[in-house]
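Asker: pasting the structure only:
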């Protein structure tokens, strides 16, 4: 059994290794109906497996995630406030392949992409941010526009700590039941507000429940956003219990996994407790955490 000193040293080595990792092979597309099925899901997530540190790899142009860092985050004041009248750059043009939902990263790399949905929420998001900073982990936060409008300072805090900000619609609806005009409004309003809040538009989108529609895929592409799904879903939104959430993640995590958790949308105390339980296990097992370019 490792001593406390050995465990601490190992964690420091893993964080240092993660800081030196410059890039990971690009994201993979859909893996089949089982991965993308929404079923009764009310939200999204993802994760990965233990092992040796990944070797150097040249970053890909569009979908190369970058490794996390434990460096001290920039002060929130370093980010722009809510800007008005700022010019917006033309959205990037996506290929047909880039427009399809991504369900996992390159399985040849021992990395996990941690995604946090439905926030920000002042009750739980600050604790999640502290945990991620403790382990030197960068995550992707899929934010709901209504919550962004209510808590802009918290959104800037997430970005200031080095995490990626992504679009999760304005009201978290089932996009399959909306008209094309309504879908465009949900995505465009959120992207515009995020751009005004943190100074740049999001480049990733996640459909609530993983329920993409033809209209949402087109609108996301028009706005220059790729679509991220997940491969590990502990269904933490249903509050099955901290131990159940933890066990599901540790059981299903594998290299290249995208893990789904939630910091908004209700009582997320079980999710926070589960993060405290499983993050050190994954770190001690040799996992690296990454986030796609924002």
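Answerer: On my side now, so go ahead. Just so it is clear, the structure is predicted and the values come from calculations on it, not from any experiment.
Asker: Only C-alpha atoms from now on, for both contacts and neighbour counts.
Answerer: Noted.
Asker: which residues in the chain form strands?
Answerer: 66-67, 111-119, 140-143, 164-167, 204-205, 226-227, 257-262, 288-291 (DSSP state E).
Asker: hang on, residue 146 packs against residue 171?
Answerer: Yes - using Cα atoms under 8 Å, residue 146 makes contact with residue 171 at a distance of 6.3 Å.
Asker: Please compare the first structure with the one that follows:
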């Protein structure tokens, strides 16, 4: 009887063991499947610890390829140092109304040691900032002058390398003109330009596409002072004062010919604009 009474007990133990074994096996299989896509999770070092500081330093010192830096759009999870690409526009920006009751002064073709320093002195006197659309060939000749422009807080922009008529160029040549200039600007002042302007205001589809790929917005102008035609200092002043308005972009030159009238006109119209309640501002992206 005792032997017969022990059989049900053994069977019960075996059933419990079998169930526990099956459950454990299923758990192991499920856990293995869940961990398959990635490596084992390693706990992050405590914030502020030596290991955390060393890990952050290693990430910061990892080199960025120029192509990745310029061409990858910024998303929420993108590494620091990369920025969003601007849209490919079909026409350049002619004004910047979002700046409110401000005007933007721009100077093309430099830097030129004969005229750029005089413009910088006037801007410095009134503590205002402007945009300088520089040519790569001029930057190559006068890199220290470009550094002075940047050190004064002005915005350095791309105006191609040799000031060509862009629509007459092949796309590869446009890319070389713009890309080479951006690279030199970054080499000299430490950051690449975010704005560009086509010489003579002659844009085409390829220039918009290439400019966007290089991370730049196309900016034209609202007022052409015609200073390139040397019309006389008073006419340059009248063009700016008469065309003044919120968001207006003024085109002048600090190189490419005799720009002494441009230098003299700035000394006259800048205080008048400020007296009339306009701020002189630059865009930020």
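Answerer: All right, it came through fine. Everything quoted here is computed from the prediction, not taken from an experiment.
Asker: Look at residue 146 and residue 171 of structure 1 and report which has more neighbours.
Answerer: residue 146 (18 against 15; other Cα atoms under 10 Å).
Asker: Can you find the partner of that one in structure 2?
Answerer: Using TM-score structural alignment to pair residues, one finds that residue 146 of structure 1 aligns to residue 137 in structure 2.
Asker: any idea how far that match is from residue 249 of structure 2?
Answerer: Noted for residue 137 of structure 2: a distance of 25 Å to residue 249 of structure 2, by Cα to Cα, to the nearest Å.
Asker: Determine the longest helix present in structure 1.
Answerer: As assigned by DSSP state H, the longest helix anywhere in structure 1 is helix 180-198.
Asker: separation between residue 113 of structure 2 and residue 142 of structure 2?
Answerer: Look at residue 113 of structure 2 and residue 142 of structure 2: by Cα to Cα, they are 8 Å apart.
Asker: just residue 3 of structure 2 next, same as before
Answerer: Counting by Cα to Cα, the separation of residue 3 of structure 2 from residue 142 of structure 2 is 107 Å.
Asker: Show me which of the two is the more surrounded one.
Answerer: Between residue 3 of structure 2 and residue 142, residue 142 has the larger neighbour count (other Cα under 10 Å), namely 15 against 6.
Asker: OK, contacts around the more buried one?
Answerer: Residue 142 of structure 2 makes contacts with 111, 112, 113, as judged by Cα atoms under 8 Å, 6 or more residues apart in numbering.
Asker: Now check structure 1 for the residue matching residue 101 of structure 2.
Answerer: The equivalent of residue 101 of structure 2 in structure 1 is residue 110 (alignment by TM-score structural alignment).
Asker: isn't that match right next to residue 290, touching?
Answerer: No - the pair residue 110 of structure 1 / residue 290 is not scored as a contact, 10.1 Å apart, by Cα under 8 Å.
Asker: More neighbours: which of these two?
Answerer: Between residue 110 of structure 1 and residue 290, counting by other Cα under 10 Å, residue 290 is the more crowded of the two (30 against 24).
Asker: Tell me, how many residues neighbour the nearest residue to that one once chain neighbours are set aside?
Answerer: In space, and not counting its chain neighbours, residue 290 of structure 1 is closest to residue 67: 4.3 Å by Cα to Cα, 6 or more residues apart in numbering. Per other Cα under 10 Å, the neighbour tally for residue 67 of structure 1 reads 27.
Asker: how much space is there between residue 67 of structure 1 and residue 198 of structure 1?
Answerer: Distance, residue 67 of structure 1 to residue 198 of structure 1, using Cα to Cα: 21 Å.
Asker: same thing with residue 210 of structure 1?
Answerer: Distance, residue 210 of structure 1 to residue 198 of structure 1, by Cα to Cα: 25 Å.
Asker: Could you do residue 242 of structure 1 as well?
Answerer: For residue 242 of structure 1, the distance to residue 198 of structure 1 (Cα to Cα) stands at 33 Å.
Asker: So which of those two has more stuff around it?
Answerer: residue 198 (23 against 18).
Asker: residue in structure 2 matching residue 203 of structure 1?
Answerer: Residue 203 of structure 1 maps onto residue 194 in structure 2, by TM-score structural alignment.
Asker: typo on my end, residue 8 of structure 1
Answerer: In structure 2, no residue is matched to residue 8 of structure 1 (TM-score structural alignment).
Asker: How much space separates residue 8 of structure 1 from residue 136 of structure 1?
Answerer: Taken as Cα to Cα, the span from residue 8 of structure 1 to residue 136 of structure 1 is 13 Å.
Asker: Who has more neighbours out of the two?
Answerer: Under the criterion of other Cα under 10 Å, the comparison of residue 8 of structure 1 against residue 136 puts residue 136 first, with 25 against 13.
Asker: Counterpart of the more buried one over in structure 2?
Answerer: Using TM-score structural alignment, the partner of residue 136 of structure 1 in structure 2 is residue 127.
Asker: can you tell me how far that match sits from residue 253 of structure 2?
Answerer: Distance, residue 127 of structure 2 to residue 253 of structure 2, by Cα to Cα: 20 Å.
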